[in-house]
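[1] let me see the structure of the following:
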Amino acid sequence: MDFKSMSLGFVTLLCLVWPIVSQSSMPAVPDGFWYGEAAAEEKVLIEAFFDPVCPDSRDSWPPLKQVVDEFASRVRLVVHTFPLPYHDNAFATSRALHITNKLNTSATYHVLEAFFHHQELFYGKATFNKSKAVVTDHIVDFTAKALGSSYHSAIKSGFNDTNTDHATRYAFKYGCLRGVYGTPFFFVNGFPLADAGSAINYKGWRKLLDPLVSKQGRYLQQQLLHSL
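    Modelled structure (predicted):
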């Protein structure tokens, strides 16, 4: 069994045996980064669990973004970070996203895309001989470049803020509680999709969402008629 398989087994074990979190350890707000506005319950809800340095997460984002933008009036999306233990710097880059979201929610997806476009800078091979402090400084600089240089000190301070560490841990624990064991991992209206860990292309998303959106449209029409 290779290291990746062993790590997957470890994540799966965590998902199976992780205890129910106590009330005192629950986050103050629900986890996740909303794409656009978190609105109407009548919309089809897509939940995506991504690792910023996961190639499959990177490849799954463009078609998902395209279909969500097309169905903006009928579909809503929330992304959760799920840093995989066998991806170097997954936790730190995920933490950078939580820091960004705290500073400027409208820029979170821009920073996520920046990590996706330049993942190779944070792979194990690129950072193997660097200390944790040096890598963290590199992530701070990279995030500030994507977010804006005026945020540099706030981003650096964010890595010294235990709240951002806890938020990143909560996101991982939340994924475990939901049964997530790899990335990308998707739920639609609360139901997990098959083929976890594989990117879904545009045609795949359209095949999945078209009938749901049609049913939703008929439901909303019926609700409107009943209200007249």
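
[2] CA atoms for contacts and neighbours, from now on please.
    Will do.

[3] contact partners for the residue nearest the centre of the chain?
    Centroid check for the chain by Cα atoms, centre = their mean gives residue 80 as the closest residue, at 3.1 Å. When contacts are counted by Cα atoms under 8 Å, 6 or more residues apart in numbering, residue 80 touches 31-33, 47-50, 171, 175.

[4] any chance you could map the helices in the protein?
    3-17, 55-70, 90-103, 108-117, 124-127, 132-147, 152-158, 162-177, 202-227 (DSSP state H).

[5] leaving out the residues flanking it, which one is nearest to residue 77?
    Spatial nearest neighbour of residue 77, excluding adjacent residues (Cα to Cα, 6 or more residues apart in numbering): residue 46 at 4.8 Å.

[6] the one you found and residue 34: what is the separation?
    Relative to residue 34, residue 46 is positioned 10 Å away (Cα to Cα, to the nearest Å).

[7] same check on residue 224?
    27 Å.

[8] more crowded one of these two?
    Set side by side, residue 224 and residue 34 show more neighbours around residue 34, with 19 against 10, by other Cα atoms under 10 Å.

[9] quick one: contacts for that one?
    By Cα under 8 Å, 6+ apart, the residues touching residue 34 are 76-79.

[10] also residue 55?
    116, 119.

[11] same question, residue 194
    By Cα under 8 Å, 6+ apart, the contact set of residue 194 is empty.

[12] rerun that using 10 Å as the cut-off
    By Cα atoms under 10 Å, 6 or more residues apart in numbering, the contact set of residue 194 is 185-187.

[13] quickly name whichever of those residues is closest to residue 4.
    Residue 4 lies nearest to residue 185 out of these, by Cα to Cα, at 16.8 Å.

[14] one more, so I can put them side by side:
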Amino acid sequence: MLVQRLLYVVVMAMACGTPSGGLNVPNRPLGFFFGGPPQSPSVEVVAYLDITCPDSKAVYPTLLMVASNYKPSQVQLRVHLFSMPFHRHSHTLSKAALVLDLYQPNGDTAFKWMSLVYSNIDSLSTSGTYKQSDEEVLNLITNLARNLTGIKEDTFVEKVKDTSIDQMTRLDFKYGCTRGVYAVPSFTINDIFTDASTWTFDQWKTFLDSLLQ
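    This is a model prediction of the structure:
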């Protein structure tokens, strides 16, 4: 518990630098919405994930199964990428998710990117890249992005380094801090935090179906 509290203090300190009245207002909704643009669903499932976190990777396939089981007007999954400070490349990979989502705004590009990153998590983790420079890792990330979407390498690198992309990605992280998020994965269902990290698909379905009745 002490470690979690200390981590929360560190995370909140990293979120400093915004106006005292609150966060800057973004020009688009924060997070990534499964199945297309934001709906007005009966139930909204929000997941806070770190894109290079093994625990986030473990829950991700189940989340996709759950989201695919419903129409977005019934249940819509929204993912906020919450980069923990001890995962060296999470912020860059989160920026890449936004770049690709804007490059191919079809509702599933960011989720395909998350799946691809999780499938390559060993080569993108802090321990897996400790002998590589940031530029070398960026080259690896660029190749993955190109293979997934066809985006040109120079375009991708330029966008990942773009200040507006960086600010939007930081804003999503800071938003999580304002919600009290300090560990991943974390979940809310209709804005209420729910300890669902160990739920199976059947447990998710039973719970969500009860809300839809």
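
[15] returning to what we had before: any chance of the helices of the first structure in a markdown table, with distance to residue 195 of the first structure too?
    Output for the helices of the first structure, formatted as a markdown table (distance: least, Cα to Cα, whole Å):
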| stretch | distance to residue 195 of the first structure |
| --- | --- |
| helix 3-17 | 15 |
| helix 55-70 | 12 |
| helix 90-103 | 21 |
| helix 108-117 | 21 |
| helix 124-127 | 26 |
| helix 132-147 | 31 |
| helix 152-158 | 35 |
| helix 162-177 | 16 |
| helix 202-227 | 12 |
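
[16] out of these, deepest packed?
    helix 90-103 (a mean of 24; mean count of other Cα atoms under 10 Å).

[17] just want the angle from that helix to helix 108-117.
    150 degrees (axes from the mean of the first three to the mean of the last three Cα atoms, to 10 degrees).

[18] that older thread, list buried residues within the contacts of residue 194 of the first structure.
    185-187 (16 or more other Cα atoms under 10 Å).

[19] so which of those residues sit within strands?
    Taking DSSP state E as the definition of strands, these contribute 185-187.

[20] go through the contacts of residue 34 of the first structure and say which is closest to residue 64 of the first structure.
    Nearest to residue 64 of the first structure among the contacts of residue 34 of the first structure, with distances taken as Cα to Cα, is residue 77, at 9.3 Å.

[21] would you mind measuring from the residue in the second structure that that closest one lines up against to residue 119 of the second structure?
    Mapped onto the second structure by TM-score structural alignment, residue 77 of the first structure lines up with residue 77. Applying Cα to Cα, the value for residue 77 of the second structure to residue 119 of the second structure is 20 Å.

[22] for residue 94 of the second structure, same thing?
    Plainly put, residue 94 of the second structure is 15 Å away from residue 119 of the second structure if you go by Cα to Cα.

[23] now do residue 152 of the second structure
    The spacing between residue 152 of the second structure and residue 119 of the second structure, counted by Cα to Cα, is 22 Å.

[24] please apply the same query to residue 131 of the second structure.
    Counting by Cα to Cα, the gap between residue 131 of the second structure and residue 119 of the second structure amounts to 21 Å.

[25] can you put the ones in strands among the buried ones among the contacts of residue 194 of the first structure in JSON lines and add distance to residue 162 of the first structure?
    Below are those laid out as JSON lines (distance: Cα to Cα, whole Å):
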{"residue": "185", "distance to residue 162 of the first structure": "27"}
{"residue": "186", "distance to residue 162 of the first structure": "28"}
{"residue": "187", "distance to residue 162 of the first structure": "29"}
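
[26] return the member of the residues you listed nearest to residue 160 of the first structure.
    Each of those was checked against residue 160 of the first structure using Cα to Cα; the closest is residue 185, at 29.5 Å.

[27] give the contact list for the closest one.
    47-51, 56-57, 60, 80, 82, 175, 179, 192-199.

[28] and these, which are buried?
    With burial judged by 16+ other Cα under 10 Å, the buried subset of the contacts of residue 185 of the first structure is 47-51, 56-57, 60, 80, 82, 175, 179, 192, 196-199.

[29] nothing else from me, thank you.
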